[in-house]
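S.K.: let's see this in three dimensions:
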Amino acid sequence: MDKQELGAFLRSRRERLRPEDVGLPSGPRRRTPGLRREEAAVLAHISTEYYVRLEQGRAPRPSGEVLAGIATALRLTDAESDHLHVLAGTAPTRPRLHRRDVRPSILALIGRLPQTAAFVLSATFEVLAWNDLAAALMEDFSELSPEDRNLARRAFLGPTRPATTLYGLSDTAEFRHQVVTELRATVARYPTDPAVTGLVDELRGASADFARLWQRHDVQPVPTLTKTFRHPVVGEISVDCDRLTLADRDQHLVLYSAPPGSPDADALALLNVLGAEAGDHRQHRSPR
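M.R.: This next block holds a predicted model:
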């Protein structure tokens, strides 16, 4: 049970609610944002004293019934409710370290997708595997160290900055928010993994933008259905974005494709040729 994170999460969810959101009169002017603690406690059917202790990180582990009442009172989404249980230590235990090895069948699959840019992300946004089209669309990940293949680092600490874009993406700001949202959930799943906690500490210390977003305690993912890249060779290209969960290893398979016959599909086809040629060059060049 992470008492301090649990308290901070509860406080952030309570403060975002207005009395009218939960059927209470707004009443006179309030000094603090959101619901009062006693209002949240009444809605959750627990004592105000116990709820206050939960937010202050001084309460013992709450029961599943209490957590369910709090989730209902604070209007938590399914993802937020799951995060609440993880912080309270009532979720199923996971391995101490997040996995970085990719299943051989997934490696074979992304190699058989010539019209689709495909890559695998770890729980910390490290690009673990990719095909030639993904390298042509984004960058040649084989030229980078594992640390530099981390999209969280590249989004906040790489050659881009908050006012610029990553890989020419039109939704770079949204992607940065997604990174923070998912990393917060990842820390809750792997609280003793130094690769996870170290990455978050690094980003919080080096990026004011990351630190600002981190303080929001958001854990609700926002689906991304399409992305638009501004590529230096083929120009603007819009792709469908599908993100498949590889639950056994807590990884994601990301697929970028375009409708057959569309200008975007033609652009991907051109990049596919360029990516294959670059792949042949990498395969046959002599070692350094």
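
S.K.: C-alpha from now on. contacts and neighbour counts both.
M.R.: Will do.

S.K.: so residue 229: helix, strand or coil?
M.R.: Secondary structure, DSSP: H, G, I helix; E, B strand; the rest coil: residue 229 is strand.

S.K.: how about the strands of the stretch 101-250 of the chain, start to end?
M.R.: Under the criterion DSSP state E, counting those that start in this stretch, the stretch 101-250 of the chain contains strands at 117-121, 127-130, 226-231, 235-246.

S.K.: here is a second sequence; please produce its structure as well for comparison:
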Amino acid sequence: MTTMVLEKTAAQTQAATADDVRRAELAAFLRSRRERITPEQVGLPRGVRRRTPGLRREEVAHLAAVGVTWYTWMEQARDIQASGQVLDSVARALMLGRDERSHLFALAGVADPLPEAAYTDVPEALLQMLEQLEPFPACVQNARYDILAYNRTYGRLLCDLDAMPPRDRNCMWLSYTHPQWREALVDRDETMRLMTARFRAAMAEHVAEPSWKCLVKRLHDASPEFREIWARHEVVTDQSPRTKAFQNPRVGLLRVKHTSLWLGPGPGPRLSSYTPVDEETRERMERLHRLVLEEERAGASAG
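M.R.: Have a look, this model is predicted:
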């Protein structure tokens, strides 16, 4: 019995030591990343009495919308627990790259609610189907409105999706925060109202999942318009085909029928296609597709 107690105590001591080391490494990592960011990079005034290299702790806490005391304790390697949503906010405030973000979550011992791999797991057969639908725009989305895959026409329909980092390829995020995407939505107010109501209805089955809560927090922090619409608590479950209109900066007005084909038994991933409702839109879609192909060829030649 004594031997078992001693072994258990030794194991607990070893685990505690490992946790201490991990928290110290996390604290050092946060400090190093905070000190490399200038106030000008995040739109803050430098002031005349700044002696701290980079940002102050309270400035990071403000940018991440977390408590100053809580963030200070993280940098002091105290034994506190951080949620995925909070760490996501800290990662964005510190302007972390993909590898740095992964390192942050690993040190904190928390699963990343927005892993890069989640945006690439689309079967090859679906990717081929998207290509075959060209010149009609089409994409694969999940219930959270993440754009998991898309064909070339859809990639230039509302903005240049290729220029977006994978975690920002989300219709909700782009509709509330991306100027070009917002300009392309002809009936923007109604589109955003319906999309947000459908998102809220879908979230009922995912309310405890970090990735969903993380997206809501990002939108809540970034957009007063989202906060106002979200506070209405509207829900819509109807997913019937709808006619939409987009103002594309290259080819003009596009009037389309939006249809979703569900890829499983429940309201999860879906293939969304946009077919023209008139001949003028068809011609403009074909022209947009040709422009994208010409850009691809030009890029390949230059490379």
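
S.K.: got a TM-score for the two of them?
M.R.: Superposed pair, TM-score by TM-score structural alignment, normalised by the length of structure 1: 0.57. Supporting alignment: 185 aligned residues with a Cα RMSD of 2.6 Å.

S.K.: now, of the strands of the stretch 101-250 of structure 1, which is deepest in the fold?
M.R.: Counting by mean count of other Cα atoms under 10 Å, strand 117-121 has the highest mean neighbour count of the strands of the stretch 101-250 of structure 1, with a mean of 25.

S.K.: in structure 2, which residue range corresponds to that one?
M.R.: Using TM-score structural alignment, the residues of structure 2 aligned to strand 117-121 of structure 1 are 137-141.

S.K.: what range does stretch 31-50 of structure 2 cover in structure 1?
M.R.: With TM-score structural alignment applied, stretch 31-50 of structure 2 matches no range in structure 1.

S.K.: let me fix that: stretch 252-259 of structure 2
M.R.: Going by TM-score structural alignment: stretch 252-259 of structure 2 matches residues 235-242.

S.K.: after superposition, how close is the matching stretch to structure 2?
M.R.: Taken over the aligned residues, the distance from stretch 235-242 of structure 1 to structure 2 averages 1.5 Å (mean Cα distance after the TM-score superposition for structure 1).

S.K.: what's the local residue count around residue 9 of structure 1?
M.R.: 21 (other Cα atoms under 10 Å).

S.K.: does it touch residue 214 like I think?
M.R.: No. Contact between residue 9 of structure 1 and residue 214 fails when scored by Cα atoms under 8 Å: they sit 11.1 Å apart.

S.K.: who's in contact with residue 153 of structure 1?
M.R.: With contact taken as Cα atoms under 8 Å, 6 or more residues apart in numbering, residue 153 of structure 1 is in contact with 147, 203.

S.K.: mind checking how far the counterpart of it in structure 2 is from residue 185 of structure 2?
M.R.: By TM-score structural alignment, residue 153 of structure 1 lines up with residue 173 in structure 2. According to Cα to Cα, to the nearest Å, residue 173 of structure 2 and residue 185 of structure 2 sit 14 Å apart.

S.K.: need the overlap of contacts for those two.
M.R.: With contacts taken as Cα under 8 Å, 6+ apart, residue 173 of structure 2 and residue 185 have no neighbour in common.

S.K.: quick one on the thing from earlier: Throw the strands of the stretch 101-250 of structure 1 into JSON lines and include distance to residue 280 of structure 1, thanks.
M.R.: Output for these, formatted as JSON lines (distance: least, Cα to Cα, whole Å):
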{"stretch": "strand 117-121", "distance to residue 280 of structure 1": "17"}
{"stretch": "strand 127-130", "distance to residue 280 of structure 1": "15"}
{"stretch": "strand 226-231", "distance to residue 280 of structure 1": "21"}
{"stretch": "strand 235-246", "distance to residue 280 of structure 1": "24"}
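
S.K.: nearest to residue 55 of structure 1, of the ones you listed?
M.R.: For residue 55 of structure 1, the closest of those is strand 235-246, at 32.3 Å, according to Cα to Cα.

S.K.: now the angle between strand 235-246 and whichever helix or strand comes after that closest one, please.
M.R.: Counting by DSSP states H and E, the element after strand 235-246 of structure 1 in chain order, helix or strand, is strand 251-257. Relative orientation of strand 251-257 of structure 1 versus strand 235-246 (axes from the mean of the first three to the mean of the last three Cα atoms, to 10 degrees): 150 degrees.

S.K.: ok, average deviation of strand 251-257 of structure 1 from structure 2?
M.R.: Superposed on structure 2, strand 251-257 of structure 1 shows a mean distance of 1.4 Å to its aligned residues (mean Cα distance after the TM-score superposition for structure 1).

S.K.: so where in structure 2 does that strand end up aligned?
M.R.: So strand 251-257 of structure 1 sits over residues 269-275 in structure 2, by TM-score structural alignment.

S.K.: can you list contacts of the matching stretch?
M.R.: Taking Cα under 8 Å, 6+ apart as the rule, stretch 269-275 of structure 2 contacts 136-143, 256-264, 282.
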